[in-house]
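J.: here is a sequence with its predicted model. Questions after.
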Amino acid sequence: MRIYYPDEQALQALRGSNIELILDVAKETLSSLTNANEATNWVNKYVTPYTQDVKIKYITVGNEIHPSDNEAQSILPALQNIQNAISSANLQDQIKVSIAIDMSLIGKSYPPNDGVFSDQAKSYIQPIIDFLVSSGAPLLANVYPYFAYIGDKQSISLDYALFKQQGNNDVGYQNLFDAQLDSVYAALEKVGGSNVKIIVSESGWPSAGEDSATTDNAKTYYTNLINHVKSGNGTPKRPGAIETYLFAMFDENQKTGAATEQHFGVFNPDKSPKYQINFN
């Protein structure tokens, strides 16, 4: 499970559940964590009281922060301060500290082996990757074939985006998810992050709001994604199961932005299931 800020009711509810958790720092809090004392206070309030019976696995210090964002300059010091606070609490083996990126930081993504961080992103991401290498933490990446497909329907087929394509394309890929993921792995290799593992911290398909956003397509995407990441086949670059988080549990009927943004949930806002998917 992933929560995007330290919701104490959610943390209480997770006690004893055995559910592994990605815990995000709220975007509004990032700049304050450049102060080491504030970072220690944050860990002492939201992490250490729960670690006995909540399985906090990752702390995400920034979700989809771009190099031009005001928060960008806060990310590295906040990462370092949270890491130091985690280590002081002797939790460094239990909890890894990282960030979550989106695909916009990748300057070139195709063919996947040519994946590279954009010139603008490189100076921002390089010291962060160095931090992840030194701490042994993974990089979290939000991977959405839907957005890539919508942005380039001339060259991307719906079957390729929905894991329905038969056979590999000319660069050895059968689905867009693997191609996107491997382009990030290729980009990591070019900045000294060959040993950094990627956790897919979001992936999903909207069921309404725009072209190709249908309940059937959403169900197909989630069903095939679950089967693929659990299969152990992995990507052409990295065989093995892919730790992946579905976005999202519930439709967000008050979310602003594109119409699709309200329709990524597996459940409706009234908690009824939108369609049946199976994790077994």
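T.: Yep, it's here. Only a predicted model underlies this, so the values are computations on that prediction, with no experimental measurement involved. Residues are numbered from 1 along each chain as shown.
J.: use CA for all of it now, contacts and neighbours both
T.: OK.
J.: show me what contacts Leu176?
T.: Leu176 sits next to 145, 160-163 when contact means C-alpha atoms under 8 Å, 6 or more residues apart in numbering.
J.: could you work out the most separated pair of these?
T.: Pro145 and Phe163 (9.9 Å; C-alpha to C-alpha).
J.: identify the residues contacting Asn195.
T.: Here Asn195 is in contact with Val133 (C-alpha under 8 Å, 6+ apart).
J.: from Arg238, how far out is it?
T.: Remark: distance between Asn195 and Arg238 (C-alpha to C-alpha, to the nearest Å) = 11 Å.
J.: with Lys96 instead?
T.: For Lys96 relative to Arg238 (C-alpha to C-alpha), the value is 21 Å.
J.: compare these two (neighbour count), which wins?
T.: Lys96 (22 against 16; other C-alpha atoms under 10 Å).
J.: thought that one was touching Tyr58?
T.: Yes: counting by C-alpha atoms under 8 Å, Tyr58 is a contact partner of Lys96 at 4.8 Å.
J.: not counting sequence-adjacent ones, nearest residue to Lys164?
T.: Leaving aside its sequence neighbours, Lys164 sits nearest to Asn175 (C-alpha to C-alpha, 6 or more residues apart in numbering; 7.7 Å).
J.: and for Tyr149?
T.: Ile156 (5.7 Å).
J.: measure the one you found to Asn44 for me?
T.: 47 Å.
J.: again with Ser98
T.: Distance from Ser98 to Asn44, by C-alpha to C-alpha: 18 Å.
J.: between those two, which one's more packed in?
T.: Comparing Ser98 with Asn44 by neighbour count (other C-alpha under 10 Å), the higher total belongs to Ser98, at 29 against 15.
J.: what helices or strands is the helix or strand that contains the more buried one leaning on?
T.: Ser98 belongs to strand 96-101 when assigned by DSSP states H and E. Counting contacts by 3 or more C-alpha pairs under 8 Å, 6 or more residues apart in numbering; DSSP states H and E, strand 96-101 is packed against strand 55-63, helix 72-88, strand 139-142.
J.: please repeat the previous calculation with a cut-off of 6 Å.
T.: Applying 3 or more C-alpha pairs under 6 Å, 6 or more residues apart in numbering; DSSP states H and E, one finds that strand 96-101 makes contact with strand 55-63, strand 139-142.
J.: got the contact list for the helix or strand just after the last one?
T.: Past strand 139-142, further along toward the C-terminus, the next helix or strand under DSSP H and E is helix 145-151. The contact list for helix 145-151, computed with C-alpha atoms under 6 Å, 6 or more residues apart in numbering, reads 156, 161, 176-177.
J.: ok, structure two:
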Amino acid sequence: MSNKIVMASLMLALGLLLAGTELTGAQSVGVCYGRNGDNLPSQAEVIELYKANSIGRMRIYDPDQATLQALKGSNIELILGVLNDNLQALTDPTAASNWVQNNVVAFSSDVKIKYIAVGNEVPPGDTKAQYVLPAMQNIQNALASANLQGQIKVSTAIDTSLLGVSYPPSSGAFSDAANQFISPIISFLVNNGSPLLANIYPYFSYVQNMQSIDLAYALFTSPGVVVTDGAYQYQNLFDALVDSLYSALEKAGGSSLAIVVSESGWPSEGGTAASLDNAGTYYAKLISHVKQGTPKKAGQAIEAYLFAMFDENLKAAGIEQHFGLFTPSKQPKYQISFA
């Protein structure tokens, strides 16, 4: 083989390698995997479905052993959840250490656990709220004891109901009721270099305020700027909600924090504006949009997790049963590409 041919082959191989690296780095969309249904495929089938659709990130809500076993060697990045009902138990350091040993250390060499979500949407006034931070601290200490603190970040998932002000985005601020709960958590996240996980749903903002919010603004289909806020211009509600949360973090001492959108979705039936067309539009537009960031964080790809992988028939009747990207028979509901 001539030197020219060898050089050309090397350049082609290098180009393919770089292209593959760029694709992996650019991928910022995952999918939440809930199991609240009695007709869902096995965990092993689900992992194969993720891989077949080039979905490289997953969120699960509890340390289901069959899911963790199926994830071994898959290279899928994982948000591993702690159930709200388990928070109080994990305020005991020994229980937290056992939890980490059984659900993290036992799988850490074969499963790419990226974040641990200690609780999901715990309301500040709930009795469980007092347990969130101590559980986070104990999980963090257990990870440090296992030398995994640099590899896995500890956080909790909130929703936008913690905002007392959300409009305009630059005025975003946590409510007085939420501040006492979230401020110490923000300090923990800052000290440990962890992101804040946030569930962002333009759908709910829209249906609760239809007199002020246009459907196109909620669905990423507005033809032009809808909200001008100082130097920032907003063409969709998703960006406005994320940036409102960034503004609230800045006011609460969390200006260094990144936000990971740990859930976002649109129902296909069961309520106002819930249709296959609207949901398909929302998911497709969100996937393409997160690469570019929000006006406050322009050019910074948003790590986001679509909710959810399947329709879950054991959830409350109505929209809650219809957020799936796939039917329980593994058929896609929408023509969208995750890659």
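T.: Yep, that arrived. The shown structure was predicted, so the numbers you read here are calculated from the model rather than taken from an experiment.
J.: please state their TM-score.
T.: Overlay of the two chains. TM-score (TM-score structural alignment, normalised by the length of structure 1): 0.98; 277 aligned residues with a C-alpha RMSD of 0.8 Å.
J.: on that earlier part again, aligned to the residue nearest to Tyr149 of structure 1, what sits in structure 2?
T.: Taking TM-score structural alignment for the superposition, Ile156 of structure 1 sits opposite Ile213 in structure 2.
J.: look up how far Ile158 of structure 2 lies from that match.
T.: From Ile213 of structure 2 to Ile158 of structure 2 the distance is 23 Å (C-alpha to C-alpha).
J.: how about Ser262 of structure 2?
T.: 9 Å.
J.: need the overlap of contacts for these two.
T.: Ala198.
J.: now do the end-to-end distance for stretch 205-212 of structure 1.
T.: 9 Å.
J.: equivalent range in structure 2 for the strand or helix carrying Asp130 of structure 1?
T.: According to DSSP H and E, Asp130 of structure 1 maps onto helix 119-135. Alignment of helix 119-135 of structure 1 against structure 2: residues 176-192, by TM-score structural alignment.
J.: residue ranges for the strands of the stretch 101-250 of structure 1, please.
T.: 106-108, 116-117, 139-142, 198-203, 244-246 (DSSP state E, counting those that start in this stretch).
J.: superposed on structure 2, where does the second one end up, distance-wise?
T.: Comparison of strand 116-117 of structure 1 with structure 2 after fitting gives an average deviation of 0.3 Å (mean C-alpha distance after the TM-score superposition for structure 1).
J.: returning to that earlier point: got JSON lines for the strands of the stretch 101-250 of structure 1, with mean neighbour count and distance to Phe131 of structure 1 too?
T.: Shown next, in JSON lines, are the strands of the stretch 101-250 of structure 1 (neighbours: other C-alpha atoms under 10 Å; distance: least, C-alpha to C-alpha, whole Å):
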{"stretch": "strand 106-108", "mean neighbour count": "19", "distance to Phe131 of structure 1": "19"}
{"stretch": "strand 116-117", "mean neighbour count": "24", "distance to Phe131 of structure 1": "17"}
{"stretch": "strand 139-142", "mean neighbour count": "24", "distance to Phe131 of structure 1": "10"}
{"stretch": "strand 198-203", "mean neighbour count": "21", "distance to Phe131 of structure 1": "15"}
{"stretch": "strand 244-246", "mean neighbour count": "20", "distance to Phe131 of structure 1": "22"}
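J.: with distance to Asn84 of structure 1 added, can I get these in CSV?
T.: What follows is the strands of the stretch 101-250 of structure 1, written out as CSV (distance: least, C-alpha to C-alpha, whole Å):
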stretch, distance to Asn84 of structure 1
strand 106-108, 29
strand 116-117, 28
strand 139-142, 18
strand 198-203, 22
strand 244-246, 27
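J.: show the contacting residues for the spatially most central residue of structure 2.
T.: Closest residue to the average C-alpha location of structure 2: Ser262 at 1.7 Å, with C-alpha atoms, centre = their mean. Applying C-alpha under 6 Å, 6+ apart, one finds that Ser262 of structure 2 lies in contact with 197-199, 304-305.
J.: quick check, nearest of those to Ala96 of structure 2?
T.: Leu197 (20.4 Å).
J.: correct me, but that closest one touches Val154?
T.: No: under the criterion of C-alpha atoms under 6 Å, Leu197 of structure 2 makes no contact with Val154, lying 9.8 Å away.
J.: what's stretch 7-26 of structure 1 in contact with?
T.: By C-alpha under 6 Å, 6+ apart, stretch 7-26 of structure 1 touches 1-5, 53-61.
J.: and the furthest pair within those residues?
T.: Going by C-alpha to C-alpha, the pair spanning those furthest: Asp53 and Val61, at 22.1 Å.
J.: the contacts of stretch 7-26 of structure 1 into a markdown table, with extra columns for distance to Gln83 of structure 1?
T.: Converted to a markdown table, the contacts of stretch 7-26 of structure 1 look like this (distance: C-alpha to C-alpha, whole Å):
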| residue | distance to Gln83 of structure 1 |
| --- | --- |
| Met1 | 21 |
| Arg2 | 19 |
| Ile3 | 19 |
| Tyr4 | 18 |
| Tyr5 | 17 |
| Asp53 | 21 |
| Val54 | 19 |
| Lys55 | 17 |
| Ile56 | 14 |
| Lys57 | 13 |
| Tyr58 | 11 |
| Ile59 | 9 |
| Thr60 | 11 |
| Val61 | 10 |
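J.: tell me which stretches of the stretch 201-339 of structure 2 form helices.
T.: 202-207, 215-218, 237-251, 276-289 (DSSP state H, counting those that start in this stretch).
J.: deepest-packed of these, please.
T.: Using mean count of other C-alpha atoms under 10 Å, the stretch among these with the largest mean neighbour count is helix 237-251, at a mean of 24.
J.: endpoints of stretch 13-27 of structure 1, how far apart?
T.: 23 Å.
J.: where does it end up in structure 2?
T.: So stretch 13-27 of structure 1 sits over residues 70-84 in structure 2, by TM-score structural alignment.
J.: quick one on the thing from earlier: okay, angle between the helix holding Asp130 of structure 1 and helix 72-88 too, please.
T.: Angle of helix 119-135 of structure 1 versus helix 72-88, following axes from the mean of the first three to the mean of the last three C-alpha atoms, to 10 degrees, is 10 degrees.
J.: surely Asn233 of structure 1 and Ile242 touch.
T.: No: the pair Asn233 of structure 1 and Ile242 fails to qualify as a contact (C-alpha under 6 Å) at a distance of 8.8 Å.
J.: on that earlier part again, which of the residues in the helix holding Asp130 of structure 1 are buried?
T.: 121-122, 124-126, 128-129, 131-133, 135 (16 or more other C-alpha atoms under 10 Å).
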